[in-house]
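**Student:** just need the structure, nothing else, for what follows:
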Amino acid sequence: MKLMNDVIQTSYHITYSDYTSEPEPEIVLIGTAHVSHKSVEEVKEVISREHPDVIAIELCPGRYAALKGKTNDVSAKDILSSGNITLFLVHSLLAYTQNKIGSEMDVKPGSEMIAAIDAAEELGIEIALVDRDIQVTLQRFIGRMGFVEKMKMLGALAGMLFGFGGKEIDMERITEEDIVTQLIAELKEFSPTTASVLIEERDAFIAKNLLDLKEKGKVVAIVGAGHRHGITEYLEHPEKLPDINKLLEIPKKRFSVGKIIGVALILLVLATFAVIITNVSLDQFLVAFGWWFIINGTLSGLGALIARGHPYSVLTAFGVAWLTSLNPMMAAGWFAGAVEAKMRKPSPHDIHEIANAESLHEMMNNNLFRVILVAALTNLGSIVGTFIGAYVVLQVSGIDIETIRAGVMSVFGSL
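**Tutor:** The predicted structure follows:
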């Protein structure tokens, strides 16, 4: 297979030949920034000049529908019950950041994609959506993260939302790579291997779809500039492409080290209370339980308060945290989020408004986003409270780990 590159600004002409008498299919790869006037003009110019048979766009059906102003109705209950709170927050942050940058640069995010779609519809050219579903990308990213990495990411997201400890977006880099690539690159700080794998996966997925399209004739492909190098590499050496079906698999929930530590901590606290009941006075037990209740409740309630939750949501977080911290199948954020949803009554329209938010004020006034943020920060506070509470309970009870271990072993020995 032969490859030619003819650089014209940021577009690349890639001609493939399999040494047959058939016409050589051609792929014109345009690397764009998703918030750039220059990219919009270049897309129009290249399509007008090349007269392609297919226009391939770095979009999945979901992102395409969003650009066309169509969004699926998602309720707060669905998000809370599915356990995809972190996924929703990351997705919302991507949309918010892109809109914020677009506002500062006076260009609507995805304008070059819209220009390509409009040109295709006007000229009657087939549109091909060649990117992987953004939900799959984010689920694979988050699914491969460990407990500590997720906690770091949640803390950083809170910092970016509330203006502490967050990085400013490098506006110069926006002209060189698309926002999804840049945001995932920022997340490398929390999970370097995972983030880099997911960037390469999208490159491979897009390249495979472009190769499948070459039978239809000339293809003009509009992709983020940050993907251009990786896609070109796979187009040049298709034998390096991984099994695409595996890139669509959602990682199964694993019993990670973080979960093992969490379960062990809960068992430790339960064992401590059991030893306290059998070895110390009722007053000492009540003191230990009181500290457990107050620490867990205060930190969970603080999380809901930071998220600007309704007073009833804060009280709910405070009241249930002591119990949910003892049960790995429950989470304080679920209860606080449910109360917040009941008080704010988010509508299907809110999901569309999140995608179009251009300021933190708009995000925080969105009922659906507020519900999810309350749930997320309540859970974060509960996790911190569990660790601190376990330490304090051990200290105030005056019982050492060896005594607890002996008690647990005797229980298992009697079974």
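**Student:** use CA for all of it now, contacts and neighbours both
**Tutor:** Noted.
**Student:** so what touches stretch 52-68?
**Tutor:** 71, 110, 113-114, 116, 120, 125-134, 206, 210, 213, 216-224, 355 (Cα atoms under 8 Å, 6 or more residues apart in numbering).
**Student:** list buried residues within the residues you listed.
**Tutor:** Listed as buried from the contacts of stretch 52-68 are 71, 110, 113-114, 116, 120, 125, 127-134, 206, 210, 213, 218-224, 355; burial here means 16 or more other Cα atoms under 10 Å.
**Student:** which helix or which strand is home to the residue nearest the centre of the chain?
**Tutor:** In the chain, the residue lying closest to the centroid (Cα atoms, centre = their mean) is Val90, at 3.5 Å. Here Val90, judged by DSSP states H and E, is contained in helix 85-104.
**Student:** buried stuff in that helix?
**Tutor:** Buried residues in helix 85-104, counted by 16+ other Cα under 10 Å: 85-102.
**Student:** circling back to that earlier point, restricted to strands, list the buried ones among the contacts of stretch 52-68.
**Tutor:** In this view, the buried ones among the contacts of stretch 52-68 that belong to strands under DSSP state E are Ile127, Ala128, Leu129, Val219, Val220, Ala221, Ile222, Val223, Gly224.
**Student:** this one as well, want them side by side:
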Amino acid sequence: MSLTEITELPSSALDGQPIERIERDGVEYVVLGTAHVSLTSVQAVQALLEQETFDAVAVELCDSRAQGMRDPEAFKQMDLLQVIRQGKVGMVAASLVLSTFQKRLADQHGIEPGAEMKAAMEGGATRNLPVWLIDREVGTTLRRAWHSVGFWKRFGLMAGLMASVFEREAIDEKEIEKLKEGDMLESAFSEFASESAPLYRSLIAERDSFMAARLREHAERAGFGSGRKVLVVIGAGHLKGMGEQLRHQQEDPILTAAELAKAPPKSRWPKWVALGVVIAIFAAIAFAFHKNTALGADALRNWVLFTGGLSALGAILAGGHPLSVVAAFVAGPIKPFRPGIPSGGISAMVEAWIRKPRVADFESLRDDITHWSGWWKNRVARTLLNFFLVCTGTIVGEYSAGFHILKSLM
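**Tutor:** The predicted structure is shown next:
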């Protein structure tokens, strides 16, 4: 449903709506808690803008999500090669998973999730009011959530997210009510967020603090003081937490927001473990050559065949072009010697270069990835699949090669 179609507001548009009025540093913040899939929330936003006078409008959006709402076609300009080079494949894949969840909601309820945020931005722009984007970048939130859980829990997280992509059943009323009271990100990860305090902290609590700090920061920069009023539109799940932070937060808002906006430090131990395994394997190969040249040659051959062969198998399973398969076979064995782009990245770049995604692939991407066959039919999805399967093949190949090499020395 287009927002322009909502022409008449019911007189009861604000009845029962969760609204809090918070005064901080002389500024009155009118905080409206919304449901991300509710026409009522859209009407409540519009009613507040019509009935009261505001000096600014703040919304629970980051720059990238706001840009996506303003220009839904922008993602079609995505440079897939740049995404692979910059190591953002995982973030793009996670964003696609979230978008399929949102699409199911839109198809089921006839209104795009976040329509009330768009109504607030449009209403502010129409009245020539500054629009403040106060949420943390979604990529940073996803990275912090990912790093907040243990290594093994990440596999369950990935499996759950992928299963949600292929879900065919309508989202039941229980989940819809939870979404109306909660947050889009929390709902998408609901099964895991409810069981993991670190995950909940990354998805919800940190953003409560971040948004409160951003409100204070914007107000300071705008020189707002006594008599100024700001409309704040956030998901109802943030109403209590963000409200408490806005009332009582004492830290410098700029420093607080900057600290919470930091990408999490990368864990070093998985790299050290992987490096240790590779060093052990190559030490075994060197020892094999020391014992017997033929034995060493066999060990080196096993390394190439297992790492290159299983990497190439990953590209084949992804439906990769023959040159992508060759690239995977070459990149697999030399992975320890080039710590930059992974073997899956090299194969995926070859795939994207030879089979350049078409506009139609971007247009149908969200629909295609909800079907198993779509991952092979859509060129964007197939390139992402190539990346993940080749990387997986390389890792399995390394451990398989190590096992056979060590076995040959015993």
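**Student:** quick one: which of the ones in strands among the buried ones among the contacts of stretch 52-68 of structure 1 is nearest Arg144 of structure 1?
**Tutor:** Gly224 (24.2 Å; Cα to Cα).
**Student:** test my guess that Val230 of structure 2 contacts Glu28.
**Tutor:** Yes. Taking Cα atoms under 8 Å as the definition, Val230 of structure 2 is a contact partner of Glu28 at 6.3 Å.
**Student:** so stretch 121-141 of structure 2 matches what in structure 1?
**Tutor:** Mapped onto structure 1 using TM-score structural alignment, stretch 121-141 of structure 2 spans residues 117-137.
**Student:** distance between the matching stretch and the chain's centre?
**Tutor:** 23 Å (Cα atoms, centre = their mean, to the nearest Å).
**Student:** between the two ends of that stretch, what distance do you get?
**Tutor:** Stretch 117-137 of structure 1 has an end-to-end distance of 23 Å (Cα to Cα, to the nearest Å).
**Student:** cool, and stretch 123-135 of structure 2?
**Tutor:** So stretch 123-135 of structure 2: terminal residues 19 Å apart, Cα to Cα.
**Student:** hey, where'd the strands end up in structure 2?
**Tutor:** Ranges of strands within structure 2 are 19-24, 27-34, 56-59, 131-133, 229-235, based on DSSP E.
**Student:** okay, those in a markdown table with distance to Ala348 of structure 2 next?
**Tutor:** Shown next, in a markdown table, are the strands of structure 2 (distance: least, Cα to Cα, whole Å):
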| stretch | distance to Ala348 of structure 2 |
| --- | --- |
| strand 19-24 | 49 |
| strand 27-34 | 41 |
| strand 56-59 | 37 |
| strand 131-133 | 35 |
| strand 229-235 | 38 |
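**Student:** right, and those strands - which one's nearest Pro264 of structure 2?
**Tutor:** Using Cα to Cα, these put strand 131-133 closest to Pro264 of structure 2, at 21.9 Å.
**Student:** that closest one: average distance to aligned residues in structure 1?
**Tutor:** Strand 131-133 of structure 2 differs from its equivalent in structure 1 by a mean of 1.7 Å after superposition (mean Cα distance after the TM-score superposition for structure 1).
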